[in-house]
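Peer 1: All I have is the shape, not the residue letters:
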């Protein structure tokens, strides 16, 4: 047996696992906490979304897509990485290494694409508010999400499961990494993230411009209505939902920036990076998967009220 390999059978048989240093314990604790937060907050968010009646059903579909992708990141990315941190190497086998590589890249993309769909949804709701019910129907929303998930998973399986697969490093530390052509991998990942973020930013700037124009028009109509004694003056168009999406986007940008910098730098030169720096960037990246739920809660009164009612109902049944 290879003396460098450590597996769960050996651990169950009582053979000691190499002792973790302070930094590795810190990473393991943060990883475990991240998994708990992702797998606790996001399922609760799905239940609350299902029960909330004040949110449009089409918007719920896009929010659910983002939430499910966050759950999958916790299950199929952070949790397997946690076993790698505890054992100082990949112990789940070569097949799962390749599968996790496909999952991590596809789920990161799905999280970004779901956010892009949410932005487009808010764009249509504000810019084409009168036509929104016909432009974005529940059936169309579900179809768009299904196509997005199918295309992203298919591309990831072909690109990162066949042509750019993850493998177990032959030298210590034996971790699950991209086998070859890292520059191509970096180009694909960074380009997809950059294009999505730029698109979201442009759409939001357009939303703000339209909102300002509508605000000026409504202000002038209100003044005319007041002069004429009309009490039914038009109300200001709310952009709170679009602002919420923008806040989530900025959170994504902050959480993902370190990982992008690491990916690009690693593709240029491994020597200039601190050891295990990628572990921290991955954790910061994964943190975004539970921060989204916190932002939903803080920004949406309907979700807060529904969650409070759900908790009260649970306590009432419990007692």
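Peer 2: Looks like it arrived, so ask away. Treat the numbers as computed from the prediction; the structure is a model and nothing was measured.

Peer 1: Every contact and neighbour count from this point should use C-alpha atoms.
Peer 2: OK.

Peer 1: thought residue 39 was touching residue 74?
Peer 2: Yes - shown here, residue 39 and residue 74 form a contact pair, counting by C-alpha atoms under 8 Å, at 6.5 Å.

Peer 1: Please determine how far residue 201 is located from residue 243.
Peer 2: 11 Å (C-alpha to C-alpha, to the nearest Å).

Peer 1: Check residue 132 too.
Peer 2: For residue 132, the distance to residue 243 - C-alpha to C-alpha - is 18 Å.

Peer 1: Kindly report the same for residue 18.
Peer 2: Taking C-alpha to C-alpha, one finds residue 18 at 48 Å from residue 243.

Peer 1: Just the helices from this protein, written as ranges.
Peer 2: Assigned by DSSP state H, the chain shows helices spanning 8-12, 22-51, 57-73, 79-87, 94-127, 132-135, 138-158, 182-228, 240-268, 277-299, 301-318.

Peer 1: ok, and for stretch 181-200, which residues are buried?
Peer 2: 182, 185, 186, 189, 190, 193, 196, 197, 200 (16 or more other C-alpha atoms under 10 Å).

Peer 1: if I look at the residue nearest to the fifth one when sequence neighbours are not counted, how far off is residue 204?
Peer 2: Nearest in space to residue 190, with sequence neighbours left out and distances taken as C-alpha to C-alpha, 6 or more residues apart in numbering, is residue 260 at 6.7 Å. Spatial separation of residue 260 from residue 204 under the definition C-alpha to C-alpha is 23 Å.

Peer 1: put this beside the first:
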């Protein structure tokens, strides 16, 4: 298995003291990265599982939006479970400890969940665009069954593409020393990764640009509706509430898109730069970009919590049920530990007496 990335330990041309200093700096960076990724993974697992429960319980939510939001949450949860979590021990050990088979799976997960996140967000925004731009045709164009079929097709294409990337002729699976995860790349590591760059263009850059175009169109539609409302006299209050709801929904998904772009842009930029030039960014910059990408996996749920009152109300109910269960579990554990401790003390006294 090929090891790539910034090699901090290649210090044959420096003195002994400088060698120790560089090694200490490198170990400190590894510890900081492991702690940050661990914290991010725990938050991502808890928040996304809670989000899935809330989406399941929300009956007032648009069912089509719920399908696409659930698909996006599954992609975020898969990222923190199958990509971020293995990065923690590989960062601590500074090597891949899980074997070649799981390395192959992990490379597929990197392609699958990363591209699925962008495509799921594009689906959510496209659904909102159709709802606002074509309100009368929307019920006929967008149905729950079609939304489910679209989500299934998206995941099928994403999985098929990840398998293709891993077993495509002329490419191999390798362990990245900077990202501490398994990726796919060309057999010749000095060769420009045209295929990887094209994949980023097709599944990341184009969906993001398309989403921005949708937001621009939604902004123009919102302005047009505002002018119509101002010219109407009857039903003004009802239409105003509807316009406010549309504007709030528009801003919610706009914030989600901007947060996703901010979170993933450094990682995408460093990866595309390395694919084209075959020159790696400094390790600490890659660490920061990777942590920002992982942190983005639970930001959608947090944004939706603060922007949607129905989601927030249902989330509080779910948390109100889970927290007492956790407290009850802690009390039971304390009682168990206490009783076992008492039994141990009694047995110890018996042994001493004997």
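Peer 2: Right, received. Where do you want to start? Small disclaimer: the values here were computed from a predicted structure and weren't measured.

Peer 1: follow-up on the earlier one: between residue 39 and residue 74 of the first structure, tell me which one has more neighbours.
Peer 2: residue 74 (27 against 19; other C-alpha atoms under 10 Å).

Peer 1: how about that one, what's its match in the second structure?
Peer 2: Under the alignment (TM-score structural alignment), residue 74 of the first structure maps onto residue 80 of the second structure.

Peer 1: Pull the contacting residues for its match.
Peer 2: 40, 41, 44, 45, 294, 297 (C-alpha atoms under 8 Å, 6 or more residues apart in numbering).

Peer 1: Widest-spaced pair of those?
Peer 2: Using C-alpha to C-alpha, the pair of the contacts of residue 80 of the second structure lying farthest apart is 45 and 294, separated by 11.1 Å.

Peer 1: Need the nearest residue in space to whichever residue in the second structure pairs up with residue 64 of the first structure, chain neighbours excluded.
Peer 2: Taking TM-score structural alignment, the alignment pairs residue 64 of the first structure with residue 70 from the second structure. Closest residue in space to residue 70 of the second structure, ignoring its immediate chain neighbours: residue 52 at 6.4 Å, by C-alpha to C-alpha, 6+ apart.

Peer 1: burial of the equivalent of the one you found over in the first structure, as a residue count?
Peer 2: Counting by TM-score structural alignment, residue 52 of the second structure lines up with residue 46 in the first structure. Residue 46 of the first structure: 18 surrounding residues under other C-alpha under 10 Å.

Peer 1: Please apply the same query to residue 213 of the second structure.
Peer 2: Counted by other C-alpha under 10 Å, the residues lying close to residue 213 of the second structure total 12.

Peer 1: so what corresponds to it in the first structure?
Peer 2: Under TM-score structural alignment, residue 213 of the second structure pairs with residue 202 in the first structure.

Peer 1: Counting neighbours, go ahead and name the busier of residue 18 and residue 243 of the first structure.
Peer 2: A count of neighbours by other C-alpha under 10 Å puts residue 243 above the other of residue 18 of the first structure and residue 243, at 17 against 10.

Peer 1: Give the equivalent position in the second structure for that one.
Peer 2: In the second structure, residue 243 of the first structure lines up with residue 251, judged by TM-score structural alignment.

Peer 1: wait, what's in contact with that match?
Peer 2: So residue 251 of the second structure contacts nothing (C-alpha under 8 Å, 6+ apart).

Peer 1: Tell me which residues touch the residue nearest to residue 70 of the second structure, please.
Peer 2: 70, 73, 74.

Peer 1: Would you mind listing which of those residues are buried?
Peer 2: Judged by 16+ other C-alpha under 10 Å, buried ones among these: 70, 73, 74.

Peer 1: thinking the first one is in contact with residue 53, fair?
Peer 2: Put plainly, it is residue 70 of the second structure. No - the pair residue 70 of the second structure / residue 53 is not scored as a contact, 9.7 Å apart, by C-alpha under 8 Å.

Peer 1: How many residues are close by the counterpart of residue 153 of the first structure in the second structure?
Peer 2: In the second structure, residue 153 of the first structure lines up with residue 159, judged by TM-score structural alignment. Neighbourhood size, residue 159 of the second structure [other C-alpha under 10 Å]: 19.

Peer 1: again with residue 183 of the second structure
Peer 2: Residue 183 of the second structure - counted by other C-alpha under 10 Å - has 22 other residues nearby.

Peer 1: just residue 171 of the first structure next, same as before
Peer 2: Considering only other C-alpha under 10 Å, residue 171 of the first structure is surrounded by 8 other residues.

Peer 1: One more: residue 75 of the first structure?
Peer 2: 16.

Peer 1: what does residue 274 of the first structure give?
Peer 2: Residues near residue 274 of the first structure, counting by other C-alpha under 10 Å, number 8.

Peer 1: That one pairs with which position in the second structure?
Peer 2: By TM-score structural alignment, residue 274 of the first structure lines up with residue 282.

Peer 1: so how far is residue 274 of the second structure from that match?
Peer 2: Taking C-alpha to C-alpha, one finds residue 282 of the second structure at 11 Å from residue 274 of the second structure.

Peer 1: Spit out the residues that contact residue 39 and residue 74 of the first structure alike.
Peer 2: Counting by C-alpha under 8 Å, 6+ apart, nothing touches both residue 39 of the first structure and residue 74.

Peer 1: wait, what's in contact with the residue positioned nearest the centre of the first structure?
Peer 2: For the first structure, the residue nearest the mean C-alpha position is residue 111 (3.9 Å; C-alpha atoms, centre = their mean). Residue 111 of the first structure makes contacts with 65, 66, 69, 70, as judged by C-alpha under 8 Å, 6+ apart.

Peer 1: Tell me which residue of the second structure matches up with it.
Peer 2: In the second structure, residue 111 of the first structure lands on residue 117 (TM-score structural alignment).

Peer 1: Residue 24 of the first structure now?
Peer 2: Match for residue 24 of the first structure (TM-score structural alignment): residue 30.

Peer 1: Please name the residues that touch that match.
Peer 2: Residues near residue 30 of the second structure by C-alpha under 8 Å, 6+ apart: 91, 92, 94.
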